[in-house]
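**Student:** Just a sequence and a predicted model for now, questions to come.
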Amino acid sequence: MKIRNRLTLQFTALVAIIMFVVLSAIYALSYRYSSNGFYERLKERAIVSAHLFLEEDEINHALFKTFQEKYFQKLNEEVIQIYNESDETEFVDKNHTVSISSAQLKKIREKKEITFSDGERQYAAIYYYDNQGDFVIIASAIDKFGQARLENLRIAMFACFFLSLLFIYFAGWVYAKKALSPIPEVVSQVKKISASNLHLRVDTGNGKDEIAELSLTFNNMLERLESAFEMQKNFVSNASHELRTPLTAIIGEIEVLLSKDRVNEEYKQSLESVLNEAQQLNELSNGLLSLAQANINNVNPAVDTIRIDELLWEVRENLLKHNPGFPEIILNFENLPEDGEKLAIIGNKHLLYTAFSNLFENALKFSKNQPVSCNFNGLKGISINIKDRGIGIAQPDLNNIFQAFYRANNARAYSGHGIGLSLAEKIFKMHGASISVASELDKGTTFHVFFPFEKV
């Protein structure tokens, strides 16, 4: 069922319940008012009958005539019955009576005054003291006029109820259609958007209601999709180019080697060249796998407790151990917190190791064989500055160095594929840390990594 129809039915049902309760209350009050009014009239008839039949000898002729003129107009099917102390009727036509049991008469004498009903007939009974004796006077009648009036009220209420529901349903349908009219437009606009035109956006209308909020959410999602598609496109393009270069070199080297017979020394040189290209291809493949792993773990990261200071020492020792030609890495620890637990974070140790290793390798690679310093500060959060005194980065390149496969112009003479910094940025962001860079050409570069204490 469409939202419009569901809203219309829910609104109509709600109004129907309210109207039913209100109309039922009105009818109940009307019925009670009509019934109580008729009982009062019957009670008056019983009292007047007592005066007329029992005290006619005690009132003057003029007053008696007044009672006759005012009260002797009978009610519908009215019956007046007067019972003496022996439960026998007096002063009335015995052919016009209704059956009253001795138990009912006893109850009347006990309570002095009661009202009750039997089917359509209503009764008002009083216990009357007189010098001639004590009597029970019962006036009964059928309120045909009141019943007809209540019947007309019921018919009018039912007609009003159903006609109102029809009107409310129609009005609710029109209102729901008008209120939800922007949704088909949003659906139409969304259907026009595909992988080839992700730049399109949904109209947000007045920008104030829930439909505008929905459109804005769609637009935010489209921006993320467009960015992801663009990144994927660039990634595939750059990855294809980077993979093609070592593969082309390997194929070319082997083709030249197989073109004619060669001496052992030439075979050895060619195989060394092929091995070097294969190692670069392996390094590139590992980088691409790490980049993919970072994207996967960004959704479902592994949970390890990692001391950042110990991790930096581990990275330093392994880099210098496996790369004897690298210059020195100087670690400076200052303003450390008294509680060593503040230097521990929850995250993926392998990915953080990779990120710091990439930063150190870059610094060592471009440092012109000068030592690289790492300043560690743990006073207001974990702050790490990795500084080299190498070739530096030009200002126009600083905004792009964290893009995958991007390489600054002055870095193309050095080996590498432009994956390390992009991978490091993703890993640090995944762990709630920030990374920034400051650099000057020919003076060096400083990378600043910061873990706020709330992420530690």
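**Tutor:** All right, it came through fine.
**Student:** Every contact and neighbour count from this point should use C-alpha atoms.
**Tutor:** Noted.
**Student:** Packing partners of the top helix by length along the chain?
**Tutor:** If you go by DSSP state H, the chain has its longest helix at helix 3-54. Counting contacts by 3 or more CA pairs under 8 Å, 6 or more residues apart in numbering; DSSP states H and E, helix 3-54 is packed against helix 61-71, strand 121-130, strand 133-142, helix 144-179.
**Student:** Below is an additional structure, to be compared with the one above:
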Amino acid sequence: MNSLRIRFVTGFSALFTIALALTLSIVYFLNANLRKEEYFKRLKNKADNSFRLLVTVPQVDSTLLQIIERNTATTLDAVSVTVYRGNQVIYTNGPADRPYQDSLLPLARQEGDLYTSHQHKEVVALYRRHAQQDYTVIAAAFDSYGKNNLYLLRWVLAIVFGVGILLGWIATLFFVRKIIRPLDELKGDLQLINSASLHTRLKVGSRSEEVDSLAASFNQMMDRIEEAFSLQKDFVHYASHELRTPITAQISLTEIALEKDLSPEQSHEVLQQLYQQQQQLATITHSLLLLTDKQPVDETYPLVRLDELVIRAVEFVQTLYPSARIEVTLDVSSSNEAALMIRANEPLLIMAFNNLLKNAVQYSDNNAAIVILKIKPGSREVIFRNTGEIFSPDEQARIYTPFYRASNARRTKGHGLGLALVKQIADIHKAEIKYQYDGLNIFSFCFTDEQGGSCD
């Protein structure tokens, strides 16, 4: 029952079966009630006619009435009429179940007109008062014509029900198959897509609106998957290249050291070079591990002062570039120190600020950078500004890609992981990192409150 097709077929067919059975049952019972009402009406007319002839016409006695009824054509089969005056029978035209009729007398006097059935016959009992005397007329007859028609109707409805069910199931199967066919085609198209054909897209516009919407959503997902695969492929390629470079250098240094009889000074120099290569390898490995950290900052992280982190980043970069001129500006619209507090992974956030400030100094054209800490209601923003070569639109779209190096970085050593790490750390802290140019290169690292805030 897990198949959508089977569930559709069984569900629609069951609903059709119930609806058809209910409809035919209503038709049958309406006809049965109509037959009974019509026959009771005719039987009542017969009883009233016999009563009027017997009681209101002086020339008609019981004998003459029997002769009249025997010679009068009627559609009532095996009809019998019995007239009581009080509890005494004054007329009957045939054998009758006297004990049963006697039991109807009090009921008829209470109800006035009584309709019932007895031994496959329809029975009416009428209470009439004439000339200050009580009369009860009981008539019974067998409706052979009506019951035969009802029996025939049952068979017709049973055949209609059987044929209807068969045709209904066939029609349901046909229409469900027609409805499901676009999904089957979609399934077939999906099975053609694999890791070697991620560029393949589903056709949109040739099916129903719902299926086309599903195909369009799938194509959008495939765009993201293809982009992710492409980024992963580039990441693996560049990571392999960056890891291979220091490893190859270490192997070369080791081979040279093994081939020669080195002096203590030469051995120390080789070890120093190996140490630098190992540090480079450790830096790359650590950066790659940080790039895989997707755990967002939550309430378990401690509160830290944003201005202190900025000062620590400035001190760190100043030790790397002693001649660098770094200007720090604090733009705070509130005197409340709580505005400077944020929940953060302190080592990661310091690493992000270090990278941004180091880039600002390293790629400036005057060995200077400006750091602005801007605190506004709903947001906290750390801005890094410098003068230097600007990023092209294509470079701006790729600067956060691991191992990507823009044109202004060709002259310096690096791995192309700095801004990728910054972007990852921003995502972890649910912050926004963006680049813009207004005469100066600007990188903005902005935190917004959950209650709402803007980085603009």
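**Tutor:** Okay, I see it. On a predicted model such as this, the values are computed, not experimentally measured, just so you know.
**Student:** give me the number of residues near Phe451 of structure 1?
**Tutor:** 23 (other CA atoms under 10 Å).
**Student:** Look up how far Asn335 of structure 1 lies from it.
**Tutor:** For Phe451 of structure 1, the distance to Asn335 of structure 1 equals 15 Å [CA to CA, to the nearest Å].
**Student:** neighbouring contacts of stretch 6-21 of structure 2?
**Tutor:** Stretch 6-21 of structure 2 has contacts (CA atoms under 8 Å, 6 or more residues apart in numbering) with 1, 161, 164-165, 168-169, 172-173, 176.
**Student:** so how far is that stretch off the chain centroid?
**Tutor:** Chain-centre distance of stretch 6-21 of structure 2: 24 Å, with CA atoms, centre = their mean, to the nearest Å.
**Student:** compared with structure 1, how much does it deviate?
**Tutor:** Here stretch 6-21 of structure 2, set against structure 1 after superposition, deviates by a mean of 2.0 Å using mean CA distance after the TM-score superposition for structure 1.
**Student:** What residues in structure 1 pair up with that stretch?
**Tutor:** Mapped onto structure 1 using TM-score structural alignment, stretch 6-21 of structure 2 spans residues 5-20.
**Student:** ok, and for the matching stretch, which residues are buried?
**Tutor:** 7-9, 11-12, 15-16, 19 (16 or more other CA atoms under 10 Å).
**Student:** any chance of those in a markdown table, with distance to Leu311 of structure 1 too?
**Tutor:** Converted to a markdown table, the buried residues of stretch 5-20 of structure 1 look like this (distance: CA to CA, whole Å):
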| residue | distance to Leu311 of structure 1 |
| --- | --- |
| Leu7 | 59 |
| Thr8 | 63 |
| Leu9 | 64 |
| Phe11 | 63 |
| Thr12 | 67 |
| Val15 | 68 |
| Ala16 | 70 |
| Met19 | 73 |
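**Student:** Out of the residues you listed, which comes closest to Asp304 of structure 1?
**Tutor:** Nearest to Asp304 of structure 1 among the buried residues of stretch 5-20 of structure 1: Leu7, at 50.3 Å, using CA to CA.
**Student:** Report the separation between the closest one and Trp313 of structure 1.
**Tutor:** Distance, Leu7 of structure 1 to Trp313 of structure 1, by CA to CA: 65 Å.
**Student:** hmm, back to that, nearest to Arg244 of structure 1 among the helices and strands packed on helix 3-54 of structure 1 would be which one?
**Tutor:** Closest approach to Arg244 of structure 1 among these (CA to CA): helix 144-179, 56.9 Å.
**Student:** Tell me the helix or strand right after that closest one.
**Tutor:** Downstream of helix 144-179 of structure 1, the next assigned helix or strand under DSSP states H and E is helix 182-191.
**Student:** Which strands or helices does that next one pack on?
**Tutor:** For helix 182-191 of structure 1, the elements it packs on are helix 210-258, judged by 3+ CA pairs under 8 Å, 6+ apart.
**Student:** For the residue of structure 2 positioned farthest from its centre, which three-state class applies?
**Tutor:** Most distant residue from the mean C-alpha position of structure 2: Gln59, 87.4 Å away (CA atoms, centre = their mean). Following DSSP: H, G, I helix; E, B strand; the rest coil, the label given to Gln59 of structure 2 is coil.
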